[in-house]
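Trainee: Need coordinates for the below:
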Amino acid sequence: MALQIVSDLHLESPKAYDVFEIVPKAPYLALLGDIGTFSDSHKNDFLSFLRRQLQNFRIVFFVAGNHESYGTTWPKAQAILYELEQESSNNDSLGEFVFMNRRVYEIPDSGVTLLGCSLFSFVPSESAMAVEMRMNDFYSTHDWDVAQHNAAHAQDLEWLNDQVASETTANNTIMILTHWSPTTDPRSLDPKHLGKDNPIGCAFSTDLSGQKCFESEKVRVWAFGHTHYNCNFEIERGERAPLKVITNQRGYYFSQAAGFDEEKVVDFV
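Mentor: Reported below is the predicted structural model:
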């Protein structure tokens, strides 16, 4: 099974929904958030971009990032994505669109189960003021604050742990798709942030070591975005198989992340 992964295209800045192309290198595409925004002035262009991908891929898996809700609310952004999912299911000329919002998807005849959610980060109380003041998420997304952000984190984490523990995934290899990062391993972080007191670092990454979803041998790959720093490494887990952690983030057009590859594919043997 081969899955092409891309995140953080930020086609809203500058507006480039109509010109950016993803060349298919696998039958399945995972868009891991911050692809664009569903504000009124961007919605139609963003949807046109997504429909183009549905003409090129058998299935497009979509995880919402923080930018998708800019200029609107989280419920409205999610409703648009669910509407596109319904549209694709009723149109034989399009591939399947799967909104990975606490969603389980078994790839047919592969032995691979995908688990997907945004995985909002956890913001501790001592960082709440800095995060709320310095992160655009709490200005550009309407009706959203740190308390709601943390509540969404708790729901996403509980869901992931429950799914990994479920008998329905007992015999499958699991790949988890999120937007926010599940690790603070130094290899996942931009070196310019290492060794510094960074009160807003918690807005990007949460250390999930010790959690069922992070430690289970069933979970072999975790792909995410949001940090604008690309990595590809394995986390050793004792006698259990290691966890492969991987990203493929472009970043903003005028400040692109090193190592971005729009043809990047994750293969499961």
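Trainee: from here on, contacts and neighbour counts on C-alpha atoms
Mentor: Fine.
Trainee: The longest helix along the chain packs against which elements?
Mentor: In the chain, assigned by DSSP state H, the helix with the most residues is helix 146-165. The contact analysis (3 or more Cα pairs under 8 Å, 6 or more residues apart in numbering; DSSP states H and E) places helix 146-165 against helix 125-134, helix 212-215.
Trainee: In this structure, which strand is the longest?
Mentor: If you go by DSSP state E, the chain has its longest strand at strand 240-247.
Trainee: for that one, packing partners?
Mentor: strand 219-224, strand 232-237.
Trainee: Most tightly packed of those strands?
Mentor: Highest mean neighbour count among the helices and strands packed on strand 240-247 (mean count of other Cα atoms under 10 Å): strand 219-224, with a mean of 24.
Trainee: Report the angle between that one and helix 146-165.
Mentor: Going by axes from the mean of the first three to the mean of the last three Cα atoms, to 10 degrees, strand 219-224 is angled at 150 degrees with respect to helix 146-165.
Trainee: quick one: strand 219-224 to strand 232-237, angle?
Mentor: Going by the same axes, to 10 degrees, strand 219-224 makes 140 degrees with strand 232-237.
Trainee: before we move on, back to that, which one of the helices and strands packed on helix 146-165 is the most hemmed in?
Mentor: Buried most deeply of the helices and strands packed on helix 146-165, by mean count of other Cα under 10 Å, is helix 212-215, with a mean of 22.
Trainee: which helices and strands sit right next to that one?
Mentor: Counting by 3+ Cα pairs under 8 Å, 6+ apart, helix 212-215 packs on helix 146-165.
Trainee: Give the next helix or strand downstream of the helix it packs on.
Mentor: Under the assignment DSSP states H and E, the closest C-terminal helix or strand after helix 146-165 is strand 173-177.
Trainee: how about this one, so we can line them up?
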Amino acid sequence: MKKICLITLSLVFTLSSFAQSVNELNSNLKKDENQSIFNKRKSKGYYNLMQFSLLFGNKQVTDQVIYYQPNGYDAYPITDIAPRYAQPNTHNDLTVIPSFTITNGYMFNEHWAAGVGVGFEVFDHNLYPLFAELRYTFWDEKISPFIVLRGGHSFGSFKTKHYDELNLDWSPYYLTDCDLRNHGGLMFNPEVGVKVPLNENSDLLFTVAYRHQKTKSTARKDYDNNQFDEWEHKEDLNRLSLGVAIMFR
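Mentor: Model (predicted):
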């Protein structure tokens, strides 16, 4: 939580410094350009926002390592049902996650707005975020810095999937005749950006954000007599996000 707060404060401080520079630029632009577009812009009412983002970050990847005896033969015979994998090797790989969200909300004035949104994302498995957002725009002129706080829950699989053979990057690493479900988890997504008007009814947005995502997965293997084994894996994912969006008002 401390790390999330520090990152959020850093984003706010950076945007505040940038906003001051943009304010000076807007003041100069007003002297030379026709501002009729701003007189027609709606500063209160419904808005719709469609956003596409790429989430960058390191993911810990676990490789399954097949264990061999010194003479070169597999440590387990083919008829043995025990897993044929020893302790894994781990390393970090850069991952790029596509994200698409749609938000609908209400602008209370030229500064404050709030809304709710849904989306679709592809991590190790599909996630479907459902979130609320609070949006603050410094001013609604030619170049408009803004800050957004988003929070909610990303849903994973809505039903359990059965596998004849399943390779996992967490213990037990390999299972046969089992079920797997990805549950998703809580998300937190502070965002800063710049909004440029396209016309009196729409804006083009460029964003930089930090994404914290919790995930949980469960694997289950059933036996006779109503016996079963179940394994649970939780993970916290942290990503830097770069995005572009169109906002209609």
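Trainee: Any idea what the TM-score comes out to?
Mentor: Remark: TM-score between the superposed chains equals 0.25 [TM-score structural alignment, normalised by the length of structure 2]; 119 aligned residues with a Cα RMSD of 6.4 Å.
Trainee: follow-up on the earlier one: and the longest helix of structure 1 with helix 125-134, angle?
Mentor: 120 degrees.
Trainee: In helix 146-165 of structure 1, which residues are buried?
Mentor: Buried positions in helix 146-165 of structure 1, judged by neighbour count with 16 or more other Cα atoms under 10 Å: 146, 149-150, 152-154, 156-157, 159-161, 163-164.
Trainee: by how many degrees do that helix and strand 173-177 diverge?
Mentor: 170 degrees.
Trainee: by contact count, what packs against the helix or strand containing Asn23 of structure 2?
Mentor: If you go by DSSP H and E, Asn23 of structure 2 is part of helix 2-32. Packing partners of helix 2-32 of structure 2 (3+ Cα pairs under 8 Å, 6+ apart): strand 144-155, strand 184-199, strand 202-222.
Trainee: Kindly recompute the last result at 7 Å.
Mentor: Helix 2-32 of structure 2 sits against strand 184-199, with contacts defined as 3 or more Cα pairs under 7 Å, 6 or more residues apart in numbering; DSSP states H and E.
Trainee: List of residues touching the strand it packs on?
Mentor: Here strand 184-199 of structure 2 makes contact (Cα atoms under 7 Å, 6 or more residues apart in numbering) with 8, 11, 15, 37, 127, 142-156, 203-216.
Trainee: Buried by neighbour count, from these: which ones?
Mentor: Buried among the contacts of strand 184-199 of structure 2 by 16+ other Cα under 10 Å: 8, 11, 15, 127, 142-156, 203-215.
Trainee: Verify the stated contact: Thr90 of structure 2 with Val61.
Mentor: Yes. In terms of Cα atoms under 7 Å, Thr90 of structure 2 counts as a neighbour of Val61; the distance is 5.6 Å.
Trainee: Which of these two has more residues huddled nearby?
Mentor: Val61 (15 against 12; other Cα atoms under 10 Å).
Trainee: And that one, which helix or strand is it part of?
Mentor: strand 45-66.
Trainee: Over to Asp45 of structure 1?
Mentor: Counting by DSSP H and E, Asp45 of structure 1 is part of helix 43-56.
Trainee: need the next SSE after that helix, C-terminal direction.
Mentor: Taking DSSP H and E, what comes next after helix 43-56 of structure 1 is strand 59-62.
Trainee: What is that next one packed up against?
Mentor: strand 28-31, strand 96-99.
Trainee: any idea how far Leu180 of structure 2 is from Glu235 of structure 2?
Mentor: Using Cα to Cα, to the nearest Å, Glu235 of structure 2 is found at 16 Å from Leu180 of structure 2.
Trainee: In terms of neighbours, single out the busier of those two.
Mentor: Taking neighbours as other Cα under 10 Å, Glu235 of structure 2 and Leu180 compare with Leu180 leading, 20 against 12.
Trainee: quick one, what contacts the residue nearest to the more buried one when sequence neighbours are not counted?
Mentor: Using Cα to Cα, 6 or more residues apart in numbering and skipping residues adjacent in sequence, the residue nearest Leu180 of structure 2 is Ala219, 4.5 Å away. Going by Cα under 7 Å, 6+ apart, Ala219 of structure 2 touches 178-181, 230-232.
Trainee: Relative to Ile235 of structure 1, which of the helices and strands packed on strand 59-62 of structure 1 is closest?
Mentor: Ranking these by proximity to Ile235 of structure 1 (Cα to Cα) places strand 28-31 first, at 22.1 Å.
Trainee: On the three-state scheme, the nearest residue to Leu166 of structure 2 once chain neighbours are set aside is what?
Mentor: If the residues on either side of it in the chain are set aside, Leu166 of structure 2 comes closest to Leu175, at 5.1 Å by Cα to Cα, 6+ apart. Under DSSP: H, G, I helix; E, B strand; the rest coil, Leu175 of structure 2 falls in the strand class.
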